[in-house]
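**Student:** With the sequence up front, the predicted model follows.
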Amino acid sequence: MAEVRLEADAKAVGAGGMPLVGKHESLWQDGFRRLLRNRAAVMGGTIIILLILAAVFAPLIAIKPFALQVLTDQNKMPEWLLSVFPDAKPYTKVSNDYPLGADNLGRDLFSRIIYGSRVSLTVAFIGPLISLIIGVIYGSISGYFGGRVDNIMMRIVDILYAFPSLLFIILMMAF
């Protein structure tokens, strides 16, 4: 009788209180559901997506051209930040001219950051793309010829893996 009861309980409810009978999720659905439950991952993904969108639409978002110099506005602080300091004018008119201030040449820092993110985004995609192209060509040659050629090419890769990549990059930049 105890065996029957255990079987009935196992059929009714699975791990986590979910019924065992019904539709099963694929691995992708399960992974996506778990990802959406993780608040930190969702917040990080949202921030990354916003940064990518800001970089892509930089000409539409930027208030001023990134290279525009207004020498009368050199080292200008953002007006919203002026009210924080005790020696600042307490009632500064809010303006959108320089949301993050200006540098020593009078250039808008917000526009420069947005346009700078485009360069970072380009490097982030081009670097792995070049690695992928080199790896596919190298692997194709190794796989096509096989045998001794494959063995020699693999030893070359092993030698490259033996060196720390950061040290190798620093040495390359020195010359």
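**Tutor:** That came in fine, so what should we check first? Residues are numbered from 1 along each chain as shown.
**Student:** switch to C-alpha atoms for all contacts and neighbour counts from now on
**Tutor:** Will do.
**Student:** Could you tell me which helix of this structure is the longest one?
**Tutor:** In the chain, assigned by DSSP state H, the helix with the most residues is helix 109-145.
**Student:** Please state the offset of it from the chain centre?
**Tutor:** Offset of helix 109-145 from its chain centre (Cα atoms, centre = their mean, to the nearest Å): 13 Å.
**Student:** Likewise for stretch 154-172?
**Tutor:** Using Cα atoms, centre = their mean, the offset of stretch 154-172 from its chain centre is 25 Å.
**Student:** Flag every buried residue along stretch 142-155.
**Tutor:** S142, D150, M153 (16 or more other Cα atoms under 10 Å).
**Student:** Name the helix or strand for the closest residue to the first one other than its chain neighbours, please.
**Tutor:** Leaving aside its sequence neighbours, S142 sits nearest to D150 (Cα to Cα, 6 or more residues apart in numbering; 4.6 Å). Mapping D150 onto the secondary structure by DSSP states H and E places it in helix 147-162.
**Student:** now for that helix, which elements pack on it?
**Tutor:** helix 109-145 (3 or more Cα pairs under 8 Å, 6 or more residues apart in numbering; DSSP states H and E).
**Student:** second one coming, line it up with the first:
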Amino acid sequence: MSAYMERMRGFLASDLVYSFKKSKMTVVAAVLTLIFVVGAFGAPFLAPHNPYDLNSLSLMDALLPPAWIEGGNWSYPLGTDNQGRDILSTIMYGTRLSLIVGMCSVLLAMVIGIMLGLISGYFGGMIDNIIMRIADVQLTFPAILVALLVDGVIKAAAKGTSDNLAMAAVVFAIGLSFWVQYARTVRGSTLIERGKEYVMAARVLGLSAPLIMWRHLLRNIMTPVLVIGTINLALAIIAEATLSFLGVGIPSTQPSLGTLIRTGNDYLFSGEWWITLFPAAVLGVLVLSVNLLGDWLRDALNPRLK
């Protein structure tokens, strides 16, 4: 216990914690991100209503305005949509879905990029040329276009897919469109690290290349990868929202923030502005908060700025 307390005190006195406390904007972004995460993953317990419970929905409550506007009801603080679902509850559940898709997409992109980057940087030669030329080709296309293409191919190949498989297709499409940045960063770091003494010593000891990459190289190249992952989380959430808004992302039976914005867009000019405004505001603030945390982490872990 004492050793744990010593490590905790050392962490709290570190430069990383000091830089975090010093930046008020970062603290605000962290608090907002925490609120969104708690509200999203605690939705089954914190949400006023369950938007997936069809027995509790009533079309008589459809298109109710926010509670502070005439005709509103405090049972639905932010109003209801065209099906009578509580906007606040759908936002909480939708944010959870957007975060899950974003985190899974980033994790998939990170795994693919790290693996290919390590192989490319460690072995070099023809393998390096092939992997990097594939990466160069993908960089010529916008990430959202690659995601649209991959998502369309998967759904066309598996017609009549279930909602879970459709969500997996979105995760795979977004993850496959973001791996290049990880691969190029890891490759550059591996090219530097592979010539150092500890790698040479591991080779002399007879360790295999996969073991050297996993046990020795990986731990020394993770800092820039974590920074990229934090920033790409915001990009993945936007990509999912874009796909869902275009109608090729998450199915409407499992509404994410993008699906909620698309649904509300049909009623925007008829006066029911709250259906699209509140989900759009949550999406914007969430992405901005995650981006600010990513920018702070990049600066805090950059040795040149210390």
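**Tutor:** Cool, got the structure. Bear in mind the structure is a predicted one, so any value in this text is a computation, not a measurement.
**Student:** For the two chains, what TM-score is obtained?
**Tutor:** TM-score of the superposed chains, computed with TM-score structural alignment, normalised by the length of the first structure, equals 0.67; 140 aligned residues with a Cα RMSD of 2.8 Å.
**Student:** what's the mean gap between the helix or strand following the helix holding D150 of the first structure and the aligned bit of the second structure?
**Tutor:** Downstream of helix 147-162 of the first structure, the first helix or strand assigned by DSSP H and E is helix 165-174. Superposing on the second structure and averaging over aligned pairs (mean Cα distance after the TM-score superposition for the first structure), helix 165-174 of the first structure comes out at 4.3 Å.
**Student:** Okay, the most centrally placed residue in the first structure and G127 of the first structure: tell me how far apart.
**Tutor:** The geometric centre of the first structure, computed from its C-alpha atoms, lies nearest to I48 (Cα atoms, centre = their mean), at 5.2 Å. Relative to G127 of the first structure, I48 of the first structure is positioned 18 Å away (Cα to Cα, to the nearest Å).
**Student:** Stretch 260-267 of the second structure maps to which residues in the first structure?
**Tutor:** Counting by TM-score structural alignment, stretch 260-267 of the second structure pairs with no residue of the first structure.
**Student:** what's that stretch in contact with?
**Tutor:** Counting by Cα atoms under 8 Å, 6 or more residues apart in numbering, the neighbours of stretch 260-267 of the second structure from elsewhere in the structure are 81, 90-91, 94, 244-246, 272-277, 279-280.
**Student:** now stretch 79-93 of the second structure
**Tutor:** 39-41, 43, 47-51, 57-67, 72-73, 76-78, 255-257, 260, 264, 274-275, 278-279, 282.
**Student:** How about stretch 48-68 of the first structure?
**Tutor:** Stretch 48-68 of the first structure is contacted by residues 96-97, 106-112, 114-115, 117-118, 121 when judged by Cα under 8 Å, 6+ apart.
**Student:** And stretch 131-144 of the first structure, by the same measure?
**Tutor:** So stretch 131-144 of the first structure is contacted by V149, D150, M153 (Cα under 8 Å, 6+ apart).
**Student:** How about the contacts made by the first one?
**Tutor:** Put plainly, it is V149 of the first structure. V149 of the first structure is in contact with S142, counting by Cα under 8 Å, 6+ apart.
**Student:** corresponding residue for it in the second structure?
**Tutor:** Checking TM-score structural alignment: V149 of the first structure goes with I127.
**Student:** how much space is there between that match and L116 of the second structure?
**Tutor:** 10 Å.
**Student:** other SSEs contacting the helix or strand containing A281 of the second structure?
**Tutor:** Applying DSSP H and E as the criterion places A281 of the second structure in helix 274-300. Counting by 3+ Cα pairs under 8 Å, 6+ apart, the packing neighbours recorded for helix 274-300 of the second structure are helix 15-22, helix 24-41, helix 87-123, helix 222-245, helix 257-265.
**Student:** Could you dump these into TSV with distance to R298 of the second structure added?
**Tutor:** Formatted as TSV, those follow (distance: least, Cα to Cα, whole Å):
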stretch	distance to R298 of the second structure
helix 15-22	11
helix 24-41	12
helix 87-123	17
helix 222-245	6
helix 257-265	27
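**Student:** compared with the second structure, how much does the longest helix of the first structure deviate?
**Tutor:** Mean for helix 109-145 of the first structure is 1.7 Å (mean Cα distance after the TM-score superposition for the first structure).
**Student:** residues of that helix that come out buried?
**Tutor:** Per 16+ other Cα under 10 Å, helix 109-145 of the first structure contains these buried residues: L109, F110, S111, R112, I114, Y115, S117, R118, S142.
**Student:** same thing with stretch 135-145 of the second structure?
**Tutor:** Taking 16+ other Cα under 10 Å as the criterion, stretch 135-145 of the second structure shows A135, Q138, A143, I144 as buried.
**Student:** Any figure for the gap between the last one and I112 of the second structure?
**Tutor:** It refers to I144 of the second structure. As defined by Cα to Cα, I144 of the second structure lies at a distance of 18 Å from I112 of the second structure.
**Student:** Equivalent analysis for the third one, please.
**Tutor:** Look at A143 of the second structure and I112 of the second structure: by Cα to Cα, they are 16 Å apart.
**Student:** try M25 of the second structure
**Tutor:** In this view, M25 of the second structure and I112 of the second structure are 33 Å apart by Cα to Cα.
**Student:** Could you do I134 of the second structure as well?
**Tutor:** 13 Å.
**Student:** Check A236 of the second structure too.
**Tutor:** Relative to I112 of the second structure, A236 of the second structure is positioned 15 Å away (Cα to Cα).
**Student:** try T230 of the second structure
**Tutor:** Distance from T230 of the second structure to I112 of the second structure, by Cα to Cα: 16 Å.
**Student:** next one: A13 of the second structure
**Tutor:** From A13 of the second structure to I112 of the second structure the distance is 35 Å (Cα to Cα).
**Student:** same thing with A173 of the second structure?
**Tutor:** Distance, A173 of the second structure to I112 of the second structure, by Cα to Cα: 13 Å.
**Student:** ok, now V287 of the second structure?
**Tutor:** On the measure of Cα to Cα, V287 of the second structure and I112 of the second structure end up 24 Å apart.
**Student:** cool, and K155 of the second structure?
**Tutor:** 22 Å.
**Student:** what's the answer for A183 of the second structure, then?
**Tutor:** Remark: distance between A183 of the second structure and I112 of the second structure (Cα to Cα) = 8 Å.
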